[in-house]
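Q: Sequence unavailable; structure follows:
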């Protein structure tokens, strides 16, 4: 299948129907490479997804982008209709919310860097809780003495908070208004431009197999 076949109406419609079916049946967002396996080489998948997204704009279900992945989600203005069916979950503690927001804006961040911003110690249990929720992950190890683990957000984080990318995060005032940052944080705290990518930076080394389940000091 060549690039030009996207321009043939019957082929394009078939590709859109396939994407619609696969995404509808999937419980998790899917990336373009995964979807390409159902279409064949040469298909401009992102172009098809963007067209499908336009077709679903304004409907009760929208096609949304979460990082490099795509999924059908209830339209934002109708989400209240489904709240009665949502299972109640234990709300995150203040420490967990602060830790999550600091990681989101400062990623990749180590536990020591999180503590420096918060001004208080961050227990490993807080990080474990956020990893169990699927919102943060261990990225790598910083190339500094002790080689501490670095943490970053996940596509599940983007999906849960309705963000297409990290660059869509709200500003500092909005975060404080929502309660994600407390008054204990430094008044002169500046929100940096977050690192919007999954690849390791130059100051990070890959995780080793035995890093899973270990804390940032390797214990």
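A: Cool, got the structure. Not measured: the values here are computed from a predicted model.
Q: CA atoms for contacts and neighbours, from now on please.
A: OK.
Q: and the longest helix for the protein?
A: Of all segments of type helix in the chain, defined using DSSP state H, the longest is helix 9-25.
Q: From the contact counts, what lies against the helix or strand following it?
A: Tracing the chain C-terminally past helix 9-25 and defining elements by DSSP states H and E, one meets strand 30-31 next. In terms of contacts (3 or more Cα pairs under 8 Å, 6 or more residues apart in numbering; DSSP states H and E), strand 30-31 is packed against strand 69-74.
Q: So what touches the helix or strand just after the strand it packs on?
A: Moving toward the C-terminus from strand 69-74, the next helix or strand (DSSP H and E) is helix 94-106. Helix 94-106 is contacted by residues 109, 114, 117-118, 122, 126-127, 129-130, 136, 151-153, 166, 180-182, 191-195 when judged by Cα atoms under 8 Å, 6 or more residues apart in numbering.
Q: also this one, for the comparison:
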């Protein structure tokens, strides 16, 4: 199959899917004797991405695959298509999400110990319903509390390809390289401060991204944001 025809099929599939599609999903659109090679699909996706350069939407690679979405800088105008205001999440929810993202897996008790305040059941319920976190196991202690970790949906929503795209805690490594003789107590103190700052940065980033991206869940939304 020539690339031009393949490109049209891929574009149509991405527009109609309403979610991210990976290479396996795209290959699954074809009969066994017509399945395009991975390299051919990657080349087509690269062409589509380049062609979107001057358009109001873009092809984005997420943790789950590829999708079309409206460019974030256009959100102030596109949001006016809906009368309902974008949902705003509380600072406590975003701080909880940031802690899970950095230190996963965590129990609810771990989060409460770090934040110094209780975590409401509503926050945990919201994170689970949004599929931003999931239960990945239980700690082997009395009560067997659930262990929470982030999901692919979390990465997709906040436009992260992987957890490596989170703000880096490079300062910790820099401390070790500058003075490897630092006492454990000093290193632990500096690490806690650095992690806290990075978590605050991520929380701010998540808050901004959530306000910009959250729209009422309608059929039209999937065609614009594609997930």
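A: Cool, the structure landed. Just so it is clear, the structure is predicted and the values come from calculations on it, not from any experiment.
Q: Got a TM-score for the two of them?
A: TM-score for the superposed chains, counting by TM-score structural alignment, normalised by the length of structure 1: 0.65, backed by 171 aligned residues with a Cα RMSD of 3.0 Å.
Q: And residue 32 of structure 1, what's its match in structure 2?
A: For residue 32 of structure 1, the equivalent position in structure 2 is taken to be residue 23, counting by TM-score structural alignment.
Q: Was I right to think its match contacts residue 61?
A: No. Residue 23 of structure 2 sits out of contact with residue 61 when judged by Cα atoms under 8 Å, with a separation of 11.1 Å.
Q: middle-most residue in structure 2, spatially?
A: Central residue check for structure 2 by Cα atoms, centre = their mean: the C-alpha nearest the mean position is that of residue 155, 1.7 Å away.
Q: where's it relative to residue 81 of structure 2, distance?
A: In this structure, residue 155 of structure 2 and residue 81 of structure 2 are 26 Å apart, going by Cα to Cα, to the nearest Å.
Q: and residue 171 of structure 2, how many residues sit next to it?
A: Using other Cα atoms under 10 Å, residue 171 of structure 2 has 13 neighbouring residues.
Q: Just to be sure, it is in a strand?
A: No. Under DSSP: H, G, I helix; E, B strand; the rest coil, residue 171 of structure 2 sits outside any strand and is assigned helix.
Q: follow-up on the earlier one: the contacts of helix 94-106 of structure 1 in strands, which ones?
A: Counting by DSSP state E, these place 136, 151-153 in strands.
Q: now, which of those sits nearest residue 14 of structure 1?
A: Nearest to residue 14 of structure 1 among these, counting by Cα to Cα, is residue 153 at 35.1 Å.
Q: what does the closest one align to in structure 2?
A: Residue correspondence to structure 2 (TM-score structural alignment): residue 153 of structure 1 is matched to residue 150.
Q: ok, now which ones touch residue 146 of structure 2?
A: Under the criterion of Cα under 8 Å, 6+ apart, the contact list for residue 146 of structure 2 reads 107-108, 135-139.
Q: Looking at structure 1 now, which of those still hold up?
A: The subset of the contacts of residue 146 of structure 2 whose aligned counterparts are also in contact in structure 1, taking both residues aligned by TM-score structural alignment, their matches' Cα atoms under 8 Å, comprises 107-108, 135-138.
Q: Quick one: the residues you listed as TSV, columns for neighbour count too.
A: Supplementary listing: these in TSV, determined by neighbours: other Cα atoms under 10 Å:
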residue	neighbour count
107	20
108	18
135	16
136	14
137	15
138	15
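Q: Select from these every entry located in helices.
A: Within those, residues falling in helices by DSSP H are residue 108.
Q: Would you mind checking which of the kept ones among the contacts of residue 146 of structure 2 is nearest to residue 173 of structure 2?
A: Checking these against residue 173 of structure 2 with Cα to Cα, the nearest one is residue 107 at 26.5 Å.
Q: Can you tell me the closest non-neighbouring residue to that closest one?
A: Residue nearest to residue 107 of structure 2 in three dimensions, not counting chain neighbours: residue 147, with 4.7 Å by Cα to Cα, 6 or more residues apart in numbering.
Q: Scan structure 2 for its longest helix.
A: Structure 2, longest helix under DSSP H: helix 184-213.
Q: gap between the residue in structure 1 that residue 132 of structure 2 lines up against and residue 49 of structure 1?
A: Using TM-score structural alignment as the criterion, the counterpart of residue 132 of structure 2 in structure 1 is residue 135. Computed with Cα to Cα, the distance linking residue 135 of structure 1 and residue 49 of structure 1 is 25 Å.
Q: so who does residue 117 of structure 2 touch?
A: Neighbour list for residue 117 of structure 2: empty [criterion: Cα under 8 Å, 6+ apart].
Q: What number of residues are in the vicinity of residue 39 of structure 2?
A: Other residues near residue 39 of structure 2 number 10, with proximity taken as other Cα under 10 Å.
Q: Likewise for residue 19 of structure 2?
A: Should you count by other Cα under 10 Å, residue 19 of structure 2 turns out to have 20 residues around it.
Q: Over to residue 123 of structure 2?
A: Using other Cα under 10 Å as the criterion, residue 123 of structure 2 is surrounded by 17 other residues.
Q: Much appreciated, bye for now.
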